[in-house]
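# Predicted coordinates and the sequence they were generated for:
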Amino acid sequence: MLVLAGGRVVSVDSLVDAVWGGRPPNTARTQVAICVGALRKAFRSALFDDPVIETTHPGYRILTSVCTFDARDFAAVCAEAAESIRLGRVDEGVGLYRKALDLWTGPALSGVAGQVVEDEATRLEAERLAAYEALFDAELALGRHQEVLPELSALADDQPLHEKLRHTLMLAQYRSGRRAEAAEGFRNWRRRFVEEIGIEPSASIHELHRAVLQDAPELSLRGDGEPRSGRRALPAELPAAVPEFLGREAELAVLDTLVADAGDGGPSSTSRPRAGVVAGAAGVGKTSLVAYWAHRVLRHFPDGQLYADLSQYEWTQPTATVHALLGRFLRVLGVAAELVPDRPDECVSLYRSLLADRRVLVVLDNACSLVHIQPFLPGCGPSRVVATTGGRQDPMAVGIGAVRVDLGPLPDAQAVELVARIIGERRVLEDTSAVYELGRLCGRLPLALRAAAGRLAVKPHWSVRHLVHRLAKGSRRLDELSAGGLEVRQGLERGYRRLPEEAARMCRMLGLLDAPDFTAHAGAVLLAVDHVAAEDAMEQLFDMHLLTVVGTDASGALRYAFHGLVRPFARERALAEESDQTRQAALNRLSGMHLTGLSISH
């Protein structure tokens, strides 16, 4: 439990709950203290001079400064590998992925029981498989189809319901001259998949199967990695559309105005907006909406689709970052690397010249400001840019004359329908009220709902009510909402790290409150700042979709509240980043405010 917390404080109550569940002995807290003492003795016997476990209210934590964690090292090396591949150093990325996977000597957390440990082992296994996916994609990009075939085949057989591995295996088999084996393997695999899951595999793997049967030329690579067909492949970088996408008709209609035209149905170069901006809270489904819409209107962009996740770039030097990303887009559009201009302004000019007579869709995910979008706008012509942002989009959208979409949580009925699509109608009908409660605990955010439903899908012995009970404890909610790579905490973390320091501190301290809503006065007391400074900080949280306005109090002061899953995240950050003394002093000031007859909502 201490190691899995990664340096965060684990309360004694959490330790008791993890070891004994709902039936601890009367001596549980004493036994925890005895166990911690034994661990400290073991570390001393292993010649650790510095303390490894620290006692800190309300429990203990591992001091990460004196420890190394193979799981943390694995994640760091995988991130380094992904960055190398993004920069075009594919061979280096392959070596780093191999280095990361060599850290695994067997199943994660083998031999340790307990629900928390088992859930973490499941998450780590998902990360291992994701690393293998990225590794094999890179190996195939380098033309090493035959070399990876034995390893890839063994892993795909070990994970018979893993579509991505099967897709990659089929491609490797085809490129190794084993066309019949690829086709027959798919048929056998599909039969087992349908029997065990009850649904058809994705459209993309069916399309690959058809391409294999037709001996489609675009499946094969020449020795230099270029497509076997005579022309350069068009860019098709869009993320996959979410299979359980539903609703959002009004928002899709707004985006459709980017391609509506009275003539041939394609984007108009003069009368239509050139860009769209989709804004909303982390996990609300911005990327899913744009991906779904983009795949729906592919016919309007026959010259390709470009995609970049701007959160993966370092923006301390915006000009250099824009230049690097424009350079990548230019190379993808067919410009030889040696012909990409060295000057950023010349890059922009060349990029706009290329788009002027092409129909290309550019998707920029997780933009923060206008500087992230402006250089990528086409100067004229039918190409379009769509951006997503976690901040309020009006200044950004108005600045570029974009169509605007503000995305909110799903309605209750659609939240239930989304869960039903993943776990099946039968389990929903068994306890509909629990599914509605599940939606509430997930803030009706599609990402959180998919994560929760994903957990239920792989644990058929769990009832929906059982998961609701697990999610009801706010301190564990974000840990619970992680399945299949759907990490709710990561999206919240991205928005939080973009906050100015005073706004981030306001977020942390408001997370200590149990009140459903609060005014700027409460924030001013918590931070010991004046009312205007507190209101400014809370408005910055509002701008990043971390707070919402729920009304006014009797005096007319605005009342703010956290969005669904932000409160437990804010409390996490407060426990991790604020000292016990700071937190207690803030709460004491708030208690003093109560004693004077004021309330949090004043």
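Here it is on my side, so go on. Residues are numbered from 1 along each chain as shown.
# rest of the way, CA atoms for contacts and neighbours
Fine.
# Now do the strands in the stretch 351-500 of the chain.
In chain order, the stretch 351-500 of the chain shows strands spanning 361-367, 384-389, 403-407, 482-483, 486-487, with DSSP state E, counting those that start in this stretch as the criterion.
# any chance of the ones you listed in JSON lines, plus mean neighbour count and distance to Glu147?
Formatted as JSON lines, the entries for the strands of the stretch 351-500 of the chain read as follows, by neighbours: other Cα atoms under 10 Å; distance: least, Cα to Cα, whole Å:
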{"stretch": "strand 361-367", "mean neighbour count": "25", "distance to Glu147": "35"}
{"stretch": "strand 384-389", "mean neighbour count": "26", "distance to Glu147": "39"}
{"stretch": "strand 403-407", "mean neighbour count": "19", "distance to Glu147": "46"}
{"stretch": "strand 482-483", "mean neighbour count": "23", "distance to Glu147": "31"}
{"stretch": "strand 486-487", "mean neighbour count": "18", "distance to Glu147": "31"}
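# Point out the one among those that comes closest to Arg123.
Nearest of the strands of the stretch 351-500 of the chain to Arg123, taken as Cα to Cα: strand 482-483 at 7.0 Å.
# Regarding this protein, what is its longest helix?
As far as residue count goes, and with DSSP state H defining each element, the longest helix of the chain is helix 115-141.
# immediately after that one, which helix or strand?
For helix 115-141, the following helix or strand on the C-terminal side (DSSP states H and E) is helix 145-158.
# Packing partners of that following helix?
helix 115-141, helix 163-175 (3 or more Cα pairs under 8 Å, 6 or more residues apart in numbering; DSSP states H and E).
# Phe542 - how many residues pack around it?
Neighbourhood size, Phe542 [other Cα atoms under 10 Å]: 20.
# hang on, the earlier thing: of the helices and strands packed on helix 145-158, give the one that comes closest to Leu246.
Across the helices and strands packed on helix 145-158, Leu246 has its closest neighbour in helix 163-175 (22.1 Å, Cα to Cα).
# helices or strands up against the closest one?
Under the contact criterion of 3+ Cα pairs under 8 Å, 6+ apart, the helices and strands touching helix 163-175 comprise helix 115-141, helix 145-158, helix 179-197, helix 203-213.
# Of all the helices and strands packed on helix 145-158, which one is nearest Gly495?
Distances from Gly495 to each of the helices and strands packed on helix 145-158 were compared using Cα to Cα; the shortest belongs to helix 115-141, at 22.7 Å.
# Specify the angle between that closest one and helix 163-175 in degrees.
For helix 115-141 against helix 163-175, the angle by axes from the mean of the first three to the mean of the last three Cα atoms, to 10 degrees is 20 degrees.
# circling back: adding distance to Asp73, write the strands of the stretch 351-500 of the chain out as TSV.
Supplementary listing: the strands of the stretch 351-500 of the chain in TSV, determined by distance: least, Cα to Cα, whole Å:
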stretch	distance to Asp73
strand 361-367	26
strand 384-389	30
strand 403-407	36
strand 482-483	20
strand 486-487	19
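# Use this one as the comparison:
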Amino acid sequence: MAGASEPAAPPKPRPHQLPPDVQDLAGRAEHLRQLDDLAPRAGTVVVTAVSGTAGVGKTTLAVHWAHRAADRFPDGLLYADLRGFDPGGAAADQREAVRAFLEALGVGPRDVPTTSEARLGLYRTLLADKRVLVLLDNARDAAHARPLIAGGTGSLVIVTSRNRLTSLMTTNNAVPVVLDLLTDDEARSLLAARLGQARVAAEPEAVTEVVRQCAHLPLALVLAAARAAASTLTLTAPAGELRESGGLDGLHVHDDDADVRSVFSWSYRLLSAPAARALRLHPAREFDLASAASALAEDPVATQRALRELTGCHLLTEDTAGRCSVHDLLRAYAADLCAQVDSPADGEAATRRPLDHYRNTAPAADRIITPTSDHMATPSPVPGVHLTPLDGGAEALAWFAAARSVLPAIADLSPAAGLADHVWQTTCSSTRSSTAKATAWTSTTPRRAHWRRRSAAGTSRAGRGRANAWPGEHPARTPRRGRGTPADGADPAPRARRRGPAGPDLHEPRTPGHPPAGPHGRAAPGAPSATRTSAISRGAPKR
């Protein structure tokens, strides 16, 4: 009929590309609040960068919040996995991501422009007056995600990455949301959500062991929970399996997307050679720049570049004082890499040089704090060792305070070949006049005399290897490192049973009445039993 209007085109569907939600998200209340509080900015799209180490739950958090806030974005929810850390090494092509977005927004295949610039232009045009959520998952870096940032007032773009995406914060005013390891309570809540509250409450000691062996890492905890859920046994069995296997092997699954070691490898293979070497060789869980430069026998400037790369991709955590730390599963992964890549001599030297650093820096700090006291002379450091520069008593006290988790642990070192002198000479720089220094040294006094006697008597046994040189390396990894075995007839089992796979934890309080150590790190005969602790390798996870 002439003049009749054309039939109206069917409405285009609202795109909803999000992956399925995780209903039992544990913890992360503060991070969810951060996302809730992102206010729309007039005339621009809001960008947030969610970052954190491998397996910490970035995608889980972003997807969960996106489902929860879906009503805020009436024009659609777009999602793209950019595969920036794909095990095959091939990140997603942005051009294909834009094509998928255009099709989700109702553009027919024949209407998609042929050039990438035209496709990006059409994508931005379609979103310019819409309120949408765009979730760009697993971006390798800021450049990987930036072309896909689009939307009108009230829109939000969430970018997740193992890297910090600092340039997005600079050029796109992105709001950072940084995920750390779970707290004890959050880790227990995750296990309870997967296994049931009654089962978790019934075995608190086993749960504590599972959380410790998983280093509070969400991916590891989920794998451990899945293994426990498939068993009718008590939690004590999987906890013991994790303890005996040293964590990583006990969490192995035949799925590269879920296997902890494989997930770590995706970050490692993208590191520069200096950063990869720094991750492999430093033996301690916590360290400062001078200690790291000593381990690597590198210039501090070059070492700082390597550490910044590692902190930038969340393979290390840096605190406000500039000290770095690494969680236990990553340390175990780095130890395995060291055994595969570096020679035993390199690994041994990387253990001894930081000890030389502490043996010489501690007395130097002590001389500044107590200049009128008699001071012990120590041998000159070996080539490659760097001392922390200290200017005045305040810096010396600050050094002792910052190193408090490392220095007492040196007093717990096993009698590895040639290390007894390092132990007693370092710990003899003990408290004389300062409450701050006393805090760091409270528990070392009973052991200093023991180690000096052992050194003078020449009773140090031949190489226990790097695993025992720095407390906390799992005994099962020592043979693979090829760094020596216990002396003939020696039985390392009591030490392994007492310390556990990640070594004792020095963040627990100790008292001056701590029993003196006997040979091989055991309590002296007749001494009262006590839990011995060491943060040089483990320590409580940073919050």
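Nice, thanks for sending it over. Source: prediction; values computed, not measured.
# coming back round to it: tell me the most buried of the helices and strands packed on helix 145-158 of the first structure?
With neighbours defined as mean count of other Cα atoms under 10 Å, these peak in mean count at helix 163-175, which reaches a mean of 22.
# That one maps to which residues in the second structure?
On the second structure, no counterpart of helix 163-175 of the first structure exists by TM-score structural alignment.
# Would you mind measuring from Val19 of the first structure to Arg29 of the first structure?
11 Å (Cα to Cα, to the nearest Å).
# Please apply the same query to Ala233 of the first structure.
Here the criterion is Cα to Cα. By it, Ala233 of the first structure lies 64 Å from Arg29 of the first structure.
# Repeat that for Gly95 of the first structure.
Note on Gly95 of the first structure: its distance to Arg29 of the first structure, by Cα to Cα, is 47 Å.
# so what corresponds to Leu541 of the first structure in the second structure?
Alignment of Leu541 of the first structure against the second structure is given by TM-score structural alignment, with Leu310 as its counterpart.
# Equivalent analysis for Thr388 of the first structure, please.
Across the alignment, which pairs residues by TM-score structural alignment, Thr388 of the first structure is matched by Thr160 of the second structure.
# What about Ala193 of the second structure, how many residues nearby?
By other Cα under 10 Å, the residues close to Ala193 of the second structure number 16.
# What is the equivalent residue in the first structure for it?
Aligning on TM-score structural alignment places Ala193 of the second structure opposite Arg421 in the first structure.
# still on that earlier bit, quick check: which of the strands of the stretch 351-500 of the first structure is nearest to Ala534 of the first structure?
Minimum separation from Ala534 of the first structure across the strands of the stretch 351-500 of the first structure (Cα to Cα) falls at strand 384-389, 24.3 Å.
# how close does that closest one sit to the second structure?
When the second structure is overlaid, strand 384-389 of the first structure sits 1.1 Å from its aligned residues on average, using mean Cα distance after the TM-score superposition for the first structure.
# Now do that strand: everything it contacts.
Residues external to strand 384-389 of the first structure that are found in contact with it (Cα atoms under 8 Å, 6 or more residues apart in numbering): 258, 267, 274-280, 286-287, 290, 359-368, 373, 376-378.
# And for stretch 231-249 of the first structure?
Where contact means Cα under 8 Å, 6+ apart, the residues beyond stretch 231-249 of the first structure that reach it are 226-227, 288-289, 291-292, 294-295, 303-307, 332-334, 363, 414, 418, 421-422.
# For it, buried residues please.
Within stretch 231-249 of the first structure, the residues that qualify as buried are 233, 235-236, 238-239, 241, 246, counting by 16 or more other Cα atoms under 10 Å.
# The alignment partner in the first structure of Ser267 of the second structure and Arg489 of the first structure, how far apart?
Under the alignment defined by TM-score structural alignment, Ser267 of the second structure is paired with Gly495 of the first structure. Here Gly495 of the first structure is placed at a distance of 10 Å from Arg489 of the first structure (Cα to Cα).
# and what of Ala291 of the first structure?
Here the distance between Ala291 of the first structure and Arg489 of the first structure works out to 21 Å (Cα to Cα).
# Those two: which is more packed in?
Neighbours of Ala291 of the first structure and Arg489, each counted by other Cα under 10 Å, are more numerous for Arg489; the result is 20 against 17.
# Now the more buried one: closest residue in space, sequence neighbours ignored.
With Cα to Cα, 6 or more residues apart in numbering as the measure, Leu478 is the residue that lies nearest to Arg489 of the first structure, at 6.1 Å, once sequence neighbours are left out.
# isn't that neighbour right up against Pro568?
Yes. Leu478 of the first structure is in contact with Pro568 according to Cα atoms under 8 Å; the separation is 7.4 Å.
# For the alignment partner in the first structure of Asp288 of the second structure, which residues are in contact?
With TM-score structural alignment as the criterion, Asp288 of the second structure lines up with Thr519 in the first structure. By Cα under 8 Å, 6+ apart, the contact list for Thr519 of the first structure reads 557-560, 600-602.
# Compute the distance between the nearest residue to Leu195 of the second structure once chain neighbours are set aside and Arg212 of the second structure, please.
For Leu195 of the second structure, ignoring the flanking residues on the chain, the nearest one in space by Cα to Cα, 6+ apart is Ala229 at 6.1 Å. Here the distance between Ala229 of the second structure and Arg212 of the second structure works out to 18 Å (Cα to Cα).
# higher neighbour count, those two?
Ranked by neighbour count (other Cα under 10 Å), Ala229 of the second structure and Arg212 place Arg212 first, with 25 against 16.
# Which position in the first structure pairs with that one?
Per TM-score structural alignment, the equivalent position to Arg212 of the second structure in the first structure is Arg440.
# what's the helix or strand where Gly37 of the first structure lies packed up against?
In this structure, Gly37 of the first structure sits in helix 28-45 according to DSSP H and E. Taking 3+ Cα pairs under 8 Å, 6+ apart as the contact definition, the neighbouring helices and strands of helix 28-45 of the first structure are helix 12-20.
# what stretch of the second structure lies opposite the helix it packs on in the alignment?
On the basis of TM-score structural alignment, helix 12-20 of the first structure is assigned to no residues in the second structure.
# next helix or strand past the helix of greatest length in the second structure?
The single longest helix within the second structure, with elements called by DSSP H, is helix 344-369. On the C-terminal side of helix 344-369 of the second structure, the nearest following helix or strand under DSSP H and E is helix 393-402.
# which other residues reach that next one?
By Cα under 8 Å, 6+ apart, helix 393-402 of the second structure touches 321, 323, 362, 365-366, 368-369, 390, 436-437, 439-440.
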